[in-house]
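Participant: I would like the atomic coordinates for the input below:
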Amino acid sequence: MNRTLYSGLWWLALPAVLGRLWWRGRKEPGYREHWGERLALGGPAEGQATIVLHAVSVGETRAAEPVVDALLKAYPDCRILLTHMTPTGRATGRQLFAHHGERVVQAYLPYDTGSMTRRFLRRHRPRAVILMETEVWPNLLHACARMDVPVVLANARLSERSLRRGQKAGAVMQEAARAFTLVAAQTELDAARIRSLGASNVEVTGSVKFDVTPPASALEKGDWLRSHIRAGGPERPVFLCASTREGEEVLILDAWQRLADKPAGSLLLLVPRHPQRFDEVADLVTARGMRLARRSQLDLDHAIDGADVLLGDSMGEMFAYYAACDCAYIGGSLLPLGGQNLIEACALGKPVLVGEHTFNFLDATIEAVGDGAALRVKDADALANEAARLLRDHAARMEMGARALAFARRHRGATLRTVELLQRVIR
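Facilitator: A predicted model of the protein is given here:
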């Protein structure tokens, strides 16, 4: 595929893409907002010197936090235009960066049709465009090269699966890879895969996710949540299943119900990754006869001590959930969905459990397992058994948590290395 064909396919697909946005907006109204930005019509006012940083969704936005803070300090005359593709990513950015006021503004990145990309760049005239992790937009890269705007792929990662897809895309992906001014890769393996696509200026900086620190307010909220969990009775052991995906909750709930030797009073804390599924997951819990409490109702209802499952139906509180738990499963890994980021749990010294499908974060997961910070399980029954074992065994839980904390601390410093590289290309 060449870039002309790629652009034509974008225009052909655009009606279906917009229709899908409207359809998804039934459950998540944010998809029906700010459509003009997706078409490069409107958005934040132009004028001030701008650095564009693209963080597609929640994970990338949270990872970008230390980079945004460092850039604002390094370039006091600039604002950051933080772009996203999902409303949950936008909501996360709004929550994380509200204290920066007008120095951080938000928009959706326009679709990569060529003309929309050029209109977006002409409007904002950025000093640089920074794409987080895996975002490769061929027309955006081409337009930036034509307008002499440096483009950096920061905190870059590329799995073997993504590499194979990129190779199948042919010329369009190779041209895009060559257009990067700089790539700051998480690992040597990521760097090698990215170079094989054609990128030349590739440096290994580590993952900036290790530099994300839990805010004091999140830890306080975790303590508050824990106080509600144990209200009216003794300390309750808490097993957190974080960022679960469709199909996983059924497996987890059934395995947890089958488990005969759960620690007395243990609580399953279930946090679906996508907010539009909160009610669906609540129905899965009650359909099994399990007693349900919801985080969204805790301010009004303090009777959580009678619940079997606490549903984490809130946004932006993952650090608080990690702080409140005794051990954590990282979702998306029981099924072939690629897994989610385990670093935040490790940074809070929590023992981590993962399934067999962690290709999205493979290198970090392999290292965490090797360090004794995480444990891989083959299925939901093994997950339930290992979680119950850790909840019963205080010494094993403390040792594994200490290893998790040491693993997270050892890898810090990627933000400093990344920003030092960025300063070479941002004029």
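Participant: alpha carbons only for contacts and neighbour counts from here, please
Facilitator: Noted.
Participant: correct me, but residue 57 touches residue 91?
Facilitator: No. In this structure, residue 57 is not within contact of residue 91 by C-alpha atoms under 8 Å, at 9.4 Å.
Participant: the helices in the stretch 301-427 of the chain, which residues?
Facilitator: Along the stretch 301-427 of the chain, counting by DSSP state H, counting those that start in this stretch, helices occupy 318-324, 343-347, 362-370, 380-392, 394-410, 414-425.
Participant: Can you say which of those is packed in most?
Facilitator: Ranked by mean neighbour count, these are led by helix 343-347 with a mean of 25 (mean count of other C-alpha atoms under 10 Å).
Participant: Show residues contacting stretch 56-65.
Facilitator: Here stretch 56-65 makes contact (C-alpha atoms under 8 Å, 6 or more residues apart in numbering) with 55, 83-90, 92-93, 96, 132-133, 135, 208-209, 212, 341.
Participant: Mind giving me the PyMOL command for buried ones among those?
Facilitator: Provided next is the PyMOL selection string for whichever of the contacts of stretch 56-65 are buried by 16 or more other C-alpha atoms under 10 Å:
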select buried, resi 55+83+84+85+86+87+88+89+90+92+93+132+133+135+208+209+212+341
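Participant: Which ones among the contacts of stretch 56-65 lie within helices?
Facilitator: When the contacts of stretch 56-65 are checked against helices (DSSP state H), the matches are 87, 88, 89, 90, 92, 93, 96.
Participant: Now the second one, please; I'll put the structures next to each other:
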Amino acid sequence: MSDGLAKVVLAAYGWAGLAAYPLAGSVLAYRTSKGKEDRARRDERFGHPSVPRPFGPLVWVHAASVGETVAVIPLMRELRRRDINVLLTTGTVTSAEVASKRLGDTVMHQYVPLDLRPAVRRFLDYWQPDAAIAVESEIWPTTLLELRRRQIPQILVNARMSDRSFARWQKRQAVAEALFGKLALVIAQSDVDAERFRDLGSWPVSVSGNIKVDGDAPPCDETVLERYRKQVGSRKTWAAISTFDGEEKSAVMVHRALKAHTGLLTIIVPRHPERADEIEAMMVERGVNVARRSRNDPITPETDIFLGDTIGEMGLYLRLTEIAFVGRSLSAEGGQNPLEPAMLGCAVLSGPQVSNFRESYQKLLRAGSARIVKDTEMLAKAVHFLMTNDLARIKMMDAGVESMQEMRGALMATLKGLEPYINPLTVKARLAPRAVSGT
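Facilitator: Model prediction:
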């Protein structure tokens, strides 16, 4: 595809967005009915603000969902420490809840505007960001082109490029170069990711590692944790976290296979808690007793499964076990981030489909803190082995914590790469008079 044709394709994308704009309200209404949009804040998706813009320099940070939001929290805290205002946008209700719990009112939160020209322009006219920072892999054509038109630098941090996304962009090389070439800077998680962004037209590109490693361990309410620990007592536990459809069934099969030998409690934390009713029905049909966190159910001696169907409590669930299977890796593809369980000292298990987090898994596997299982039967054997072999389990747990320490440093590398953009804003913020503008 030629450069000229790429421009035509991007122009057509923009015009198609304008044509679709009148229908956007109906689409959002449907998503709201499914619990995927916040009814009270739906106008934010059209670029309408719900909070005043503060006076002074402002950096717009966009994190699509929960994982990206958690990853960028340390960076946002550093920006605030430098007196730079931070506007965080996210695309999901769950990520908004996590941001509220973790950050409170230290940053402003809005839902990201739809990638439609009227919404994007309304959003940028109001917020007037000095820079835009997107996390991991968020590329929205209309937004990127509008930022470039206004000479607002867009930077991609903690950037990663999955096998599937890279193959898809390669088929549209000219379009990719027309978009990725407009990024002011890409700071990638790994050398492989960096090379892929360069191949697609990004420049300059640097490597930082994963900034999530530099964050705090997932928090939890100590009172709630102590209550559940007393209820669990001396029972052996394992957790299946960030699970996708099909993986909960595998976890139940593992539980039923091992319960007679170990008397264990299985903790299941689905990636999408809105599936909890469906998951519980499946479990009850298979004859297991379920306690749900969202109902504040107690864990009794008769409880088989503790269903972690809440947002922002991964720290609680992981502190109740020493063995964690990380989902989206057996019956779904791509994997989920294994760093949180490793950080909290869990032995990590995963299915083989981990292409989205290949670098993290390679490091954990080399350190001996993670193991790959190919199917449900192998998962059951691995859980049983770790439960009954204290030395092997503790060795994996210790290796995970040590690996996390060795992997730190990504935040400092990211801040160093951002210096040309944020240092002038820091100076401006600290010299400016304190005031609030309603512009």
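Participant: Need the helices of the stretch 301-427 of the first structure in TSV (columns: distance to residue 191 of the first structure).
Facilitator: Output for the helices of the stretch 301-427 of the first structure, formatted as TSV (distance: least, C-alpha to C-alpha, whole Å):
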stretch	distance to residue 191 of the first structure
helix 318-324	30
helix 343-347	20
helix 362-370	12
helix 380-392	33
helix 394-410	20
helix 414-425	14
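Participant: between the ones in helices among the contacts of stretch 56-65 of the first structure, which is closest to residue 392 of the first structure?
Facilitator: Nearest to residue 392 of the first structure among those: residue 92, at 34.9 Å, using C-alpha to C-alpha.
Participant: The closest one corresponds to which position in the second structure?
Facilitator: Residue 92 of the first structure maps onto residue 98 in the second structure, with residues paired by TM-score structural alignment.
Participant: all strands of the stretch 251-400 of the second structure, in order?
Facilitator: Shown for the stretch 251-400 of the second structure, the strands assigned by DSSP state E, counting those that start in this stretch span residues 265-270, 290-292, 305-307, 323-326, 347-350, 370-372.
Participant: The first structure: matching residues for the last one?
Facilitator: Same thing as strand 370-372 of the second structure. Against the first structure, strand 370-372 of the second structure falls on residues 374-376 (TM-score structural alignment).
Participant: on average, how far is the matching stretch from the matching bit in the second structure?
Facilitator: Comparison of stretch 374-376 of the first structure with the second structure after fitting gives an average deviation of 0.4 Å (mean C-alpha distance after the TM-score superposition for the first structure).
Participant: List of residues touching that stretch?
Facilitator: Contacts of stretch 374-376 of the first structure (C-alpha under 8 Å, 6+ apart): 351, 352, 353, 354, 355, 356, 365, 368, 369, 400, 404.
Participant: ok, so of the residues you listed, who is nearest residue 318 of the first structure?
Facilitator: For the contacts of stretch 374-376 of the first structure, the nearest to residue 318 of the first structure is residue 352 (14.4 Å; C-alpha to C-alpha).
Participant: Aligned to that closest one, what sits in the second structure?
Facilitator: So, by TM-score structural alignment, residue 352 of the first structure is matched to residue 348.
Participant: okay, now its match: neighbour count?
Facilitator: By other C-alpha atoms under 10 Å, 28 other residues sit near residue 348 of the second structure.
Participant: ok, how many other residues are close to the residue lying closest to it once chain neighbours are set aside?
Facilitator: Distance criterion C-alpha to C-alpha, 6 or more residues apart in numbering; nearest residue to residue 348 of the second structure, sequence neighbours excluded, is residue 370 at 4.5 Å. Residue 370 of the second structure sits with 25 neighbouring residues when counted by other C-alpha under 10 Å.
Participant: Quickly note the distance from residue 370 of the second structure to residue 383 of the second structure.
Facilitator: Distance of residue 370 of the second structure to residue 383 of the second structure, given as C-alpha to C-alpha, to the nearest Å: 12 Å.
Participant: Same question for residue 84 of the second structure.
Facilitator: Distance from residue 84 of the second structure to residue 383 of the second structure, counting by C-alpha to C-alpha: 47 Å.
Participant: any idea how far the counterpart of residue 116 of the second structure in the first structure is from residue 120 of the first structure?
Facilitator: Here residue 116 of the second structure is matched to residue 113 in the first structure, going by TM-score structural alignment. Applying C-alpha to C-alpha, the value for residue 113 of the first structure to residue 120 of the first structure is 11 Å.
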